[in-house]
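Trainee: kindly generate the corresponding structure for this input.
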Amino acid sequence: MNLLSMNKPRLLLCSGIVTLLAACGGGEVTDVLLPKHQDPTFPAVQLTLAHVNDHHSQLDPFPNTELLIGGVPTRVELGGFPRVTSAFGAYKAKDNVIKLHAGDAITGSLYYTLFKGEADAALMNTVCFDAFALGNHEFDDGDTGLKVFLDHLRNGSCKTPVLAANVKPQLGTPLAMTKPNEYIQPYTLKSIKGVKVAIIGIDIKGKTTNSSRPLATTVFEDETIAAQRTIDALKKQGLRHFVLLTHQGYEADKVMAGKLTDVDAIIGGDSHSLLGDFSAHGLTSSGSYPTQMRNKDGQLVCIGQAWEYSKAIGELHLNFNPKGEVKSCSGQASLLIGSTFQRQDSAGNWVAVDQTTRTQLLTQLRTSPLKVTEPDVAATAVLSGFADQVAARKAEVIGSATEALCLVRVPGESTNRSGGVAGCEAANTLARGSDAAQVVAEAFLAGSLAADIAIQNAGGVRIAVPAGPLSMNTAFTLLPFTNVLVELPMTGQQVRDVLEDAVANHLDAGQSSGSHPYAAALRWRLDMSQPRGSRFSQLEVRNRATGVWSAIDPARTYTVATNDFIASGKDGYTTFGTVYATGNYVNNFLLYTQTFVDYVKANASIGRPAAANYSHQSVTTAAGVALP
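Mentor: Next up is the predicted model:
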C-alpha cells in the first residue's frame, strides 16, 4: 500500500514559490508529502537603545553637585543638554543605535516659562531623536500649548516622530486639525541592518487626564490595551521586534511587561527613576539596569530608564536569537559629568583638585557609571542664544536658604530625588518628607490673608533647593507651572477627606505619587499600611493668631489655601473638586510661584520649619515600616 496516500487529501500545488509537481493542469494528480512546518527565522541582530527622559526644560548643567568618587565627597558639574547631545554624538559611527526620548521634555524651568518649548525643541534637534514619546507634562498648557512645542520641534531638520499609541485627539482640534495622526503617531519603524524594529509610544492615561490639561475631547486609552493592539497589528505585517517607549513610570513598566506578548524592551520615563548601582557614588536607585522581566510569552523583556533633568543617558544592549527573541540584554545608565573636580581642603573649603589628582580621577572614572563628557560645541551655541535672554531674569537674587530644602514626594520612596544636594543624602528615608513642599505650603499660607491652613501636592514642587542664594530662577524652577492661589471653605471632615483622597490616589488608584499632600498649619500621623479612611490620625490645626495646635473639628469650617490645579479636583483631589465645582471659592489670581518669591523676599532667608510644624509628624510606609 502506498503509505503516502493513506488518509491524506490529494493536493494540487501551483505556486511560483514552491513547485512540487512536474506540471499543473492536465494529467494525473500526484500525492505529495509536504515539508514539515518550520518556525520562521530572523537575523540574530544586536541593537542598542540610547535614551533619556524627563528633561523638563532643564537645559543648563547643575554646578557643584556633590558625589562620592573613590569614597571622597567630590563636587562636579552634572548634566546640561549640550552634554546629552555630546553623549548621543558618540554613536554617529555606529549603525545599530536607536536614539529615544521617553517624554516630559517641557515645563520645569525659565526656558519653558519664557520660550514655551522653543528652546527645548532647538536642543532636541541637536540630537535628532529617532522617536519622542509624549509625557503627561506635554499637556500642561493644553493641546494648544503642546502644538506650539511640536511645531517648534518639526520646524527643525530632524522631523522626530512624536509617539503615543493610546492618545487620540479629536479631528478638528489643535493636534489633529486635518487628519488624525497629524502630530501624533502610534509607532515608528527603524531599520537596523535591514531588520525593522517598531518603536511604540505609550503615555500615562490617568495621570495626564487628572494631573495635566488635555482637552476633554482628547481620548487616552488604557496603556496595556493600546500597546498590545499595536503590537498585534504590526506583527501581522511581519515585524518581530517591538520596543515600547513609555511615559508611565518604572513600576507600571514592570507590571505591563508581564501582561503583553511579543514585547522585547521597554524604555520608560515619568517616575524619574535612577536605575543601576550608584551606591559607590552616594546615590540610591530604584532598581537594576537593565531590569529584566518576562512577558506573557515567558520571554525576556528588558527595561531601562535614565533619571531626569538632562543629567543622564541610558544605553541598553539587546541581543536577539534566530527566533527573534531577546537572548540577553545588558547596559548602563550613566551620569554625564564635567572633567573638573573640587574637594574640601583642610579648612573645609571647596577647591579645585591638583592636576595629579584630576588625572587619577579621570582614569578611575573610565569604568564608572559617571561618564566624563564635554558639552557639544554646536548645542552650546544653540543654548547660548536662549540663555542670554534668560540670564538677567535668572540672576535676580530674592533671598537665601540657610540649609538645603530637600525634595521628596512620598516619605520612604526608593529614589532620592535630592541626590547630589548636600544635606539631603537620606531625605527619602525620613518621616518628615519634603522640606521644599513644606516651605511652599508655608508660603501659600503667608500669601493668603484669610486662610487657616494651606495644602500643596508634592508633584507641584519640582526641585530640591541647595543652601545658599535663592534666585528668581530657583523659584520658577521649583514652581514652574501657571497655577494660581485659591481659597476654599471646607469643614474639618472635608479636610480629612482631601488628605485621604490624595494618598489613595497613588496608593490605591496607582496614579501619580505627586498627589501626596503637604500642608502648613496642619499636621498628622500617617500610616500607609492601613486602608483608605484610616490612614490619617491625630489631625491637628495650628491657630494662625496664637500658634497653638488643637485637634481639627470635623464640623467647623476652615479656609483652605491651595493651588487652583488640585482645587479643581486634579491629581485625585476629589473632595476639593466637589467644593470647587459649586463655585464657592475665592481666586486670588496670584501666581503660586509669586507667593514663594514674596515669602522669600519678606523673610530674607528661609530654612526648614521647626519639627513641630511639619505636616508629617510620623509616617509608616505601605510595607509597615515606621520611618525615623
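Trainee: CA only for contacts and neighbour counts going forward, please
Mentor: Fine.
Trainee: other SSEs contacting the helix or strand containing residue 389?
Mentor: For residue 389, the element it lies in under DSSP states H and E is helix 377-395. Under the contact definition 3 or more CA pairs under 8 Å, 6 or more residues apart in numbering; DSSP states H and E, helix 377-395 sits against helix 81-89, helix 110-115, helix 118-124, helix 472-478.
Trainee: now show me the structure for the sequence below, then we'll compare the two:
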Amino acid sequence: MFSSKSERLFTGMIAAALAVSAVTPVVSVEAKQSEKVTYQAKKQETIEILAPTSPLVFKQGEKLKGKDRILNVKIDGKVKKQPVRWSNLTTSTIGEFTATATYSHKGQTVTLDVPYTVEGYELAIMHTNDTHASLDNAPKRATAVNQLREENANRLLIDAGDVFSGSLYFNKFKGQADLTLMNYMQYDLMVPGNHEFDLGTEAGHPEFAEFIQNAEFPFVSSNVDYSGDQYLNALYSEDLTHKPVDGKLYEGVIKTIDGKKVGFFGLTTEDTANIASPGPIQFQHYIDEAEKAVKSFKQRGVDQIVAVSHLGFDDNPAVDNDLELAKRVEGIDVIIGGHSHSRLNEPVVVADGAEPTVIVQAYQYGDFLGTLDVVFDQNGKIVSHQGKLIDVKTYAADPTAVSLLAPFAQEIESIRNAEIGAEATAAFDNPRDAGDVTKPSVRKNETALGNLITDGMLDRAKQMDGEVVAAIQNAGGIRAPINAGPITTGEVLTTLPFGNTLAVMTLDGSELLSALERSVSVYPIESGGFLHMSGMKVEFDSSKPANSRIVKAQVLKDGQYVDVVPTETYKIATNYFAAKGGDNYLEFKKAYEEGRVNDLGIIDWEIMRDYLVKLQTVTPSVEGRILDVK
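Mentor: All right, here's what the predicted structure looks like:
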C-alpha cells in the first residue's frame, strides 16, 4: 500500500470549444486511479457547433423537418452533420428571433445561439391601366419591366383595362399593336375595361375577341355576361381555375405564389352599358359578383385575394368605385385599379373591415408603371406593403420592343399626315400674349378655336344625354392652332394632345356661377383654367374685384338664352380632367366627390375630328360668348 504522503493522483485536462464564446473554456475531469499502474489520462475531444453557412429562414406556420434539426459539428477538427436539440425555435410568428442549438458528446455539452427569421408570404406586382393605345413609351416600359423581373422573377404584370381607344394605333390596328408589346412584356392577367367594348355591334365584339385570342395571357372578368355575344361566349368560362389557358376569359384565376394560393378576379364598371357599345353584353352588379368571388375562393382554401378592377378609384359611388368595393366587400386584400386615371403615388389603405384593403392605380397612357409589394401572414392578412409609380420615361427603350413596334409606327406616321375630310376656310389661331396683357390669348379671351372645340363637345354630349345644356373647355388643354386648308389627323391630335375623355357634370346654378367667377378671376392675366364655352354666354366686369365679376351668365334652353338661376340644376359637359377638379375648380371637384359626374368615355380629339368631318367646312368665328363689359 502507498502511504498517504506518497499517494499519487493523476489529473488530466480536457478542452471544449464553445462556438458562442470567443474564449475556449477548459473542463477538468479527474482520471480514474489504478492500484497496479499509473497512467496519463487520455486527451478528451474538442467539439464545436458550427454556425449555419446561410441564414435560417422559415415561412410562418412552416413545419420544421428533420433536415432543419441538423447542423455541422466539428469534433477534433473533423466536421460532420449531426442532429442537434433546439430550444426557442418556432415559426408561429413573423419576425427575427434567436434559437439555441445544443449538442452533447461523451458527456460534454456545447450550445450555439442561432439567429433565424420567420417570413410572411410575398406577393409582388407590376401594374398598368388606361394605356389607351399610347405606345410611344411602351419600349421604355419594357425595360423597366425586365429590370424588375431580374430582381424578382415571381413579380406579376397586370393590366386593369382600357387598352383600346385613344390613338391612331388603335384606330388602325384595333389593339393588335398594343398586344404585340404586351405579349413581349409577358403580361400575366388583364381585366376588360369599358373601352374594350367600344367596337361592339348587336352581334358581338369580333375585334375584342381577336385581341383575347391572340393574347399570351388570360383575362379575369367576373361581373360580365358574355352569353349573348357570338364571338366572346366561346372564350369565356365561369370557372375559378388554377390552370388558366392563354387567350381565355375566366371568372377567376388561382395562382400559387411564394408557396401560397392567390385568387384574382375582375370587375368592369356597369356604366359601360351607357358609355360604350356593349351590344349583347350584360353587366352585373359589382358588389354581388365580388362577394360571390370571395366566397368561392375561400371555399377553395384561398385567403389571399386580388380584385383587378376597372371601376374607378373614386368615381360616382352611385354606380361603382374601388373605395366602395373595399368598404362593402370583406376579404379583398388588394385592388389593382383603373378607369378613373387616378395617379396614386402610393397605395391607399381602406381599413373599414376586419382586414385592410390596399388600392393602387397607375395614372394613364402608360406614363407610369406601378409596383406593389405585399406581405401576408399565414391566415392571408396583410402585415406590410409598399408601392410606388415608376416614371418609364426615365428608362432607355428596350431594343427588341422598338423593333416590334417599328412596323406599326411606320404606318401610323402616314396616317398622321392624312386628311380627315374637313377643311378650314381660314386658320383657327391659338394666340398667347407672352406676358403682354394687352394682347389676346386663348387663356383669357374667347377664340374661334375654343368655340369650335366646345361646339363639338356639346354636340356629342347631347347625343349621349339630351339634358346637357352647355359645354366648357379649360384653355390649358388647347395646345396648337388649326391651319387653313385641308385638316389632318395630326393637326387635331396636336391641338388636343392629352386624350381627355368627355364627362357630364350635374351642377347647382350657384356652383356654375362660382366656377365662372373662378374662370375670369385673374383676367387680364393668362390662366390655363380660363373656360371656353358652347351653349352658354357670360358677361363680366374686369374692373371689379375677383369673385364678384360676373354680370350675366346664360345657358341656351329651347333655342333661347336664359339666366342661370342659383337654385336650379344644370348638366354641363367638360373634359374629365376639369370634371375632377383640375385647374383648381373646387366646385367641379365637389360634384365629382358627391357622384354628380358621369364619364362618357369618349376621347376629346376623336370628338373634334368627328365633328369636323360632320361639318366638312369650318370658318373661324368669335361670337361674343365671353365679354368683358368694362
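Trainee: rewinding a little: tell me how far the helix holding residue 389 of the first structure is from the chain's mean position?
Mentor: For helix 377-395 of the first structure, the distance from its own C-alpha centre to the chain's C-alpha centre is 25 Å (CA atoms, centre = their mean, to the nearest Å).
Trainee: give the buried residues for it.
Mentor: Buried residues in helix 377-395 of the first structure, counted by 16 or more other CA atoms under 10 Å: 379, 380, 383, 386, 387, 390, 394.
Trainee: pick out whichever of those residues sits closest to residue 456 of the first structure.
Mentor: residue 394 (24.6 Å; CA to CA).
Trainee: the closest one -> the second structure?
Mentor: Aligned by TM-score structural alignment, residue 394 of the first structure pairs with residue 416 of the second structure.
Trainee: was I right to think its match contacts residue 487?
Mentor: No: using CA atoms under 8 Å, residue 416 of the second structure makes no contact with residue 487, being 10.7 Å away.
Trainee: can I assume residue 310 of the first structure sits in a helix?
Mentor: No: counting by DSSP: H, G, I helix; E, B strand; the rest coil, residue 310 of the first structure is not part of a helix but coil.
Trainee: residues contacting the residue mapped onto it from the second structure?
Mentor: Superposed on the second structure with TM-score structural alignment, residue 310 of the first structure falls opposite residue 366. Shown in contact with residue 366 of the second structure (CA atoms under 8 Å, 6 or more residues apart in numbering): 128, 129, 130, 131, 134, 135, 137, 138, 141, 392.
Trainee: out of these, which are inside strands?
Mentor: If you go by DSSP state E, the contacts of residue 366 of the second structure have residue 128 in strands.
Trainee: name the nearest residue to the residue most central in space within the first structure, sequence neighbours excluded.
Mentor: In the first structure, the residue lying closest to the centroid (CA atoms, centre = their mean) is residue 270, at 2.1 Å. Among residues not flanking residue 270 of the first structure along the chain, residue 249 sits closest, at 4.8 Å (CA to CA, 6 or more residues apart in numbering).
Trainee: quick one: the one you found from residue 303 of the first structure, how far?
Mentor: Distance of residue 249 of the first structure to residue 303 of the first structure, given as CA to CA, to the nearest Å: 11 Å.
Trainee: list the residues that contact both of those two?
Mentor: Listed as contacting both residue 249 of the first structure and residue 303 by CA under 8 Å, 6+ apart are residue 268.
Trainee: next, the buried residues of stretch 171-191 of the first structure.
Mentor: Using 16+ other CA under 10 Å as the test for burial, stretch 171-191 of the first structure gives 171, 173-176, 180-181, 183-190.
Trainee: and it, how far apart are its ends?
Mentor: Span of stretch 171-191 of the first structure from end to end, CA to CA: 31 Å.
Trainee: give me the contacts around that stretch.
Mentor: 98, 130-131, 143-144, 147, 150, 161-170, 196-201, 230.
Trainee: and stretch 114-125 of the first structure, by the same measure?
Mentor: Applying CA under 8 Å, 6+ apart, the contact partners of stretch 114-125 of the first structure are 57, 59, 81-82, 105-107, 111-112, 145, 148-150, 152-153, 156-158, 379, 382-383, 386, 390.
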